[in-house]
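Enquirer: Got a predicted structure here, sequence first:
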Amino acid sequence: MLARPMDISLDNALLLQCGQLLLEKKQLYVDIVEINPPMIMYLSMIPAGLSKLIASYQAPCFNFCVCTLSILSAVLGIRILDGVEKPDDKAYVPSVIVALGVGALLMSPIIYFGEREHIAVLLILPFFLLRWVRNTGGSTCKFLACFVGILAGIGCCIKPYFLLLPGFAEIFWLCKSRDFKSLLNVEIGSAALACLLYAAHFLLLPAESRHNYFQVLIPLTVQGYQAYNHDLLKIIVLDNVPLVRPVLVIGALLLAILLRRRCSLLLPWSAWTVAGYLIFVLQQKGFHYHTIPMRYGMAMLCVLEVMTLLLMVRDKVFANRQQKPATDVVTVVFVLLALLSLGGCGAMVVRFVQAGKHNFYLAENLTPPCAAQVVRSSNEGDSVFFFDTGGGYQYPMLVQLNRRPGSRFMDMSPFAMVRYVQTHAKSEEQRKEAASYEDQILTQLGDDFESRKTKLVLIPEHEWALPADFSVFQYLDEHRFFQREMKNYKQIASTCKYRVYQRVTD
């Protein structure tokens, strides 16, 4: 982050723009059409607000906020571990601290830094550690427990899937203790309260926002988000190297079961890892950042298992000594694993630096020539629109160049989903509703181009999540979109895969 402070991933850049628009009092799901639940957009207001406060670029402010949250999560975790009471558990506290550091390094490489999964893990982690401390007879102060619970509640609200992370661990502890009174704690109460307040806040949203979210976007996402799905078998079994992911997960889980009597944290982390794997599989998109919770659980498991095995060897070798070198073992393992993790992250940094001198985090269709065209044809603060169904590939570039979204549609994934529903609808009513919303999307695009004085509009020939033979340009031409909605635009260039249209009148 210090070497490349302007780096930001596509999802984070898109959501950062949502946060900026919310600060400008734009109406959620009306002036900002985005399928994500609102919590992550509320959180994105923090770096967007910091950027405005200090008059700096948004990307470095975002990275600073995520770094600050990472430090806060680690400090809270270490503070919570002070409450461990049992001597057997205390012996593993240094190992847990080592695992926290190594897990953080493995969890958040540059291209995933600050993703929703990353943020959720950072927010939920202190809560998870506190629940382990509670269930092993330890304690902590009520204020800290309340604060940690609120953070966990916020983390779980980013995506509903994230409830599985603390949920699976709680199920494990309940099955072990069979004591439901263990749930009557400050941290669980504050986490539940945070979730309930978040749910209740939807009642305070304007009626139009509620209607668009619950009656339009959620049904559309349920029916049409499959347009982005990958084959489930490939997601479960295949990776860059076939079978590596499931073999590693199963191996780590089996070893945790074998070593469970030596370290009471192994099975809870196993529950976390299984939950993380389910989060990845249930979303069925195959995006690598969806593996962040699972990878963090795996990192914690592997470090704890290595430490457990080393401590077992130590106990065997130094069985007759009163003083055993526990600290030395921890230090050596920490150094080795930290070097290994830093080496992996370093290799990724080198790969991105070698890719070019530009800071842009870009897909193939958004190469530096495309960015250069945007720079030549617009100014800072201008609105620019990409007909992009790929989840916002243009946003890192727009954030780095200080351009604004050219439409209420943060990306064109609703269009891709509408096309999918029309093709796969189970009833004629669904097909008609999708066709009606498709016409509405095109009309609203034209309205936005006029109201926002969108400077540039970039139209591709083909787009992600649409059939391979579907021509976006031909479709828009057949629907007279250019004649009806883009009368004030002329084509000025063709760069990468886009036709570039510039506004000629105000």
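Expert: Thanks, I have it.

Enquirer: CA only for contacts and neighbour counts going forward, please
Expert: Will do.

Enquirer: isn't residue 295 right up against residue 109?
Expert: No. If you go by Cα atoms under 8 Å, residue 295 and residue 109 don't touch, sitting 11.5 Å apart.

Enquirer: these two touch, right, residue 180 and residue 174?
Expert: Yes. Taking contacts as Cα under 8 Å, residue 180 lies within contact range of residue 174: 6.8 Å.

Enquirer: put this beside the first:
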Amino acid sequence: MDSLKQEKIRRLDLVFLLVVFSFLTILSSKFPYWFLHQLAISADQSVYVESGNLILQGKVPYLDFFDFNPPLIMYLNVIPVAVAKLFHWPLPLGLNVTVQCFHIVSTALCAYFVLVFRRTLLAPAFVPMLFAFALYSQGLIADHGQREHLFTLGFMPFFFLRGLRYLKQEEKEIDRRLAILTGALAGLLMSLKPHFALIWLFAELGFLSYAGKFSLRPAGRRLPYLELLALLVPPLVYLVCFFSLPKQALRVFFDLALTVYQYGSLWGAKSFMHSLCGTYYFTEPFNQFLVGAFFFVILRRRNPWLSGAFMLALAGLFNYLIGGHAWTYRLLPMALYSQLLLALECGTVFNIVYERFKERVPGIALLASLGLFIYSFNYTGEYFTMNERDYEVAKEEGFDLSKIGFSGFNPRVDFDDTFYTIVENTGAHDTVVYMGSGIRPGYPAQLQAGRPPGSVFLYGYPLTMISQARLTKPSLSAVFDRLEADTIERFGKDIAKNKVNLVLVQECPIAELIKPYNFVDKYLSAYSRVCEVDGAQVYKFTGGKVDLTRYSTAARREIVLKVLSGVWSEEQAASEKQVPLPVVKDWVKRGRKALDDGLTDRVVDDKGALLQKMEELYRENWRLNEEIGKLRAP
């Protein structure tokens, strides 16, 4: 009898180890991708990261730089920026690694609740749900680090804790520190968008529908549960901090950001039916929700947690539809919660089968965990194979990160042509202004290139929104006319004040919007048109108007070689060829850098530097020995 019991314990230990290794394998599978794609980041997240970078420099939101969003996401992005600077990584890599680590922590907290309360929770039913949650970030690239992504990661441990409270499934007292941490984390990320609170309320209603009464405080106590108190603290602190911003910054937020967004956000709005079935990435999560809702009706009495999971998915759908925009990141809560609902339903069915056959088929749990491990290993193996192939291609065709001060190669798929234009026409500390109808392609290209913004406005989106707001609310046309004039004037003054090196103006609709203000003649008189890229005219500071298309590559090469060889000085070259001196200086700087990059051999040069350092140390040692000898002499 003892041997059978020991064998059962060993089998359960093996099951536990296989499940743990499966989760660790899945959760770590994305890291090689991010370290290969060090500059991979989407438009919105790049602005958040840039905002965090500017805050670290002591700048104030809305006063020193502008974005439509409330400031919490900007301050949260100080964390990945600090991580990137600590390890000398590109800023996009800092964001992606930080978020990936946050996902691991969140999954570990959820798994902790399932493990500690496994007897009352019926743990086998939750393994598929946890596994689906672990897979969540692995498939995200474009929306990795969006506010919806961060919220869904931070809310899940709180969801598990509240379910335990409602369903009275705590086998023992929950650690107070853990309850406070879980509640504070959910409250902080819930503050990113006001309607995230609806997701929490829907989850509470789901558990309430099964439990029959609210679970707000422990029996016999007056104060609510610690996690509920902790949930409310971050929003209150956030409100106090927000209204502590300088008055001028708050005035910009309410007068420009909030007013324009209120009436101008219809610029990107989509119809109800398009939001549901416009493309496959809308229909897939919606179909998953419908399937999950169908099986919820059948299985809801088999597992009390299904009520909370179903209401989460319903809240995700509602959260997406009230936005009125067919943007993929708005789908994230519905997509995740629908998958978690389906996974919990699969786990519930598995638990029914397991309970019925565990005595007759003792190895059923071991077989299931082995299948989970094989899937995880295969999934991660495919990721590694893909990354290895991409790395070989990147070495041949990718972007050499040494050009922007880092090491490695980044696949070209992560860049727009705007990125290459910025890199080729500016230096490391040169400022750039992109005036476009949206955020992309100015951002992420500018962040990827590491070029600081040359204006308070990181993008030209306010002009597009103001134009739409004027159409939406004609009665406020005078207000929007004033805001438009002020915004365009601020762009121009910033360009002059900061001596911006490169200005990109989108042809449609921005060029048409700024034309009545004579913007190009008034503010870009010292700039020459370089080219057109991604639908934008590129203007470079040259000190005066120059037709740069007259100078072929061969002509520029001739001038640069004569300057570098000492035949001409930069001033003589400018005089001889009738080219503005700033243009000649730029050509020479780029030519010298190209020669250095082309002739640099890292192995040989590093070895040479090491030998030189050794020689210097040898000479210093010899000198010190001579000094010691002199001191010892009688």
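Expert: Received the coordinates, thanks. Everything numeric in this text was worked out from a predicted model, so none of it was measured.

Enquirer: TM between them?
Expert: TM-score for the superposed pair, counting by TM-score structural alignment, normalised by the length of structure 1: 0.88. Supporting figures: 490 aligned residues with a Cα RMSD of 3.0 Å.

Enquirer: Between residue 295 and residue 109 of structure 1, tell me which one has more neighbours.
Expert: Higher neighbour count among residue 295 of structure 1 and residue 109: residue 295, with 22 against 19, using other Cα atoms under 10 Å.

Enquirer: Map that one across to structure 2 for me.
Expert: Aligned by TM-score structural alignment, residue 295 of structure 1 pairs with residue 335 of structure 2.

Enquirer: dump the residue contacts of that match.
Expert: By Cα atoms under 8 Å, 6 or more residues apart in numbering, residue 335 of structure 2 lies in contact with 285-286, 288, 313, 316.

Enquirer: Now which residue in structure 1 aligns to residue 89 of structure 2?
Expert: Alignment note (TM-score structural alignment): residue 89 of structure 2 maps to residue 56 of structure 1.

Enquirer: what about the longest helix in structure 1?
Expert: As assigned by DSSP state H, the longest helix anywhere in structure 1 is helix 326-354.

Enquirer: from the middle of its chain, how far away would it be?
Expert: Offset of helix 326-354 of structure 1 from its chain centre (Cα atoms, centre = their mean, to the nearest Å): 24 Å.

Enquirer: next one: stretch 435-450 of structure 1
Expert: 29 Å.

Enquirer: now swap in stretch 347-365 of structure 2 and tell me
Expert: For stretch 347-365 of structure 2, the separation from the chain centroid amounts to 41 Å (computed by Cα atoms, centre = their mean).

Enquirer: got it, and stretch 573-589 of structure 2?
Expert: Per Cα atoms, centre = their mean, the displacement of stretch 573-589 of structure 2 from the mean C-alpha position of its chain is 41 Å.

Enquirer: Any idea how far apart the tips of that stretch sit?
Expert: Stretch 573-589 of structure 2 has an end-to-end distance of 14 Å (Cα to Cα, to the nearest Å).

Enquirer: Residue 74 of structure 1 corresponds to which position in structure 2?
Expert: Under TM-score structural alignment, residue 74 of structure 1 pairs with residue 107 in structure 2.

Enquirer: Repeat that for residue 410 of structure 1.
Expert: Using TM-score structural alignment, residue 410 of structure 1 lines up with residue 458 in structure 2.

Enquirer: need the contact list for its match.
Expert: Counting by Cα under 8 Å, 6+ apart, residue 458 of structure 2 makes contact with 47, 65-67, 433-434.

Enquirer: Could you narrow these to those that are also in contact in structure 1?
Expert: With both residues aligned by TM-score structural alignment, their matches' Cα atoms under 8 Å, the contacts of these that structure 1 also has are 47, 65-67.
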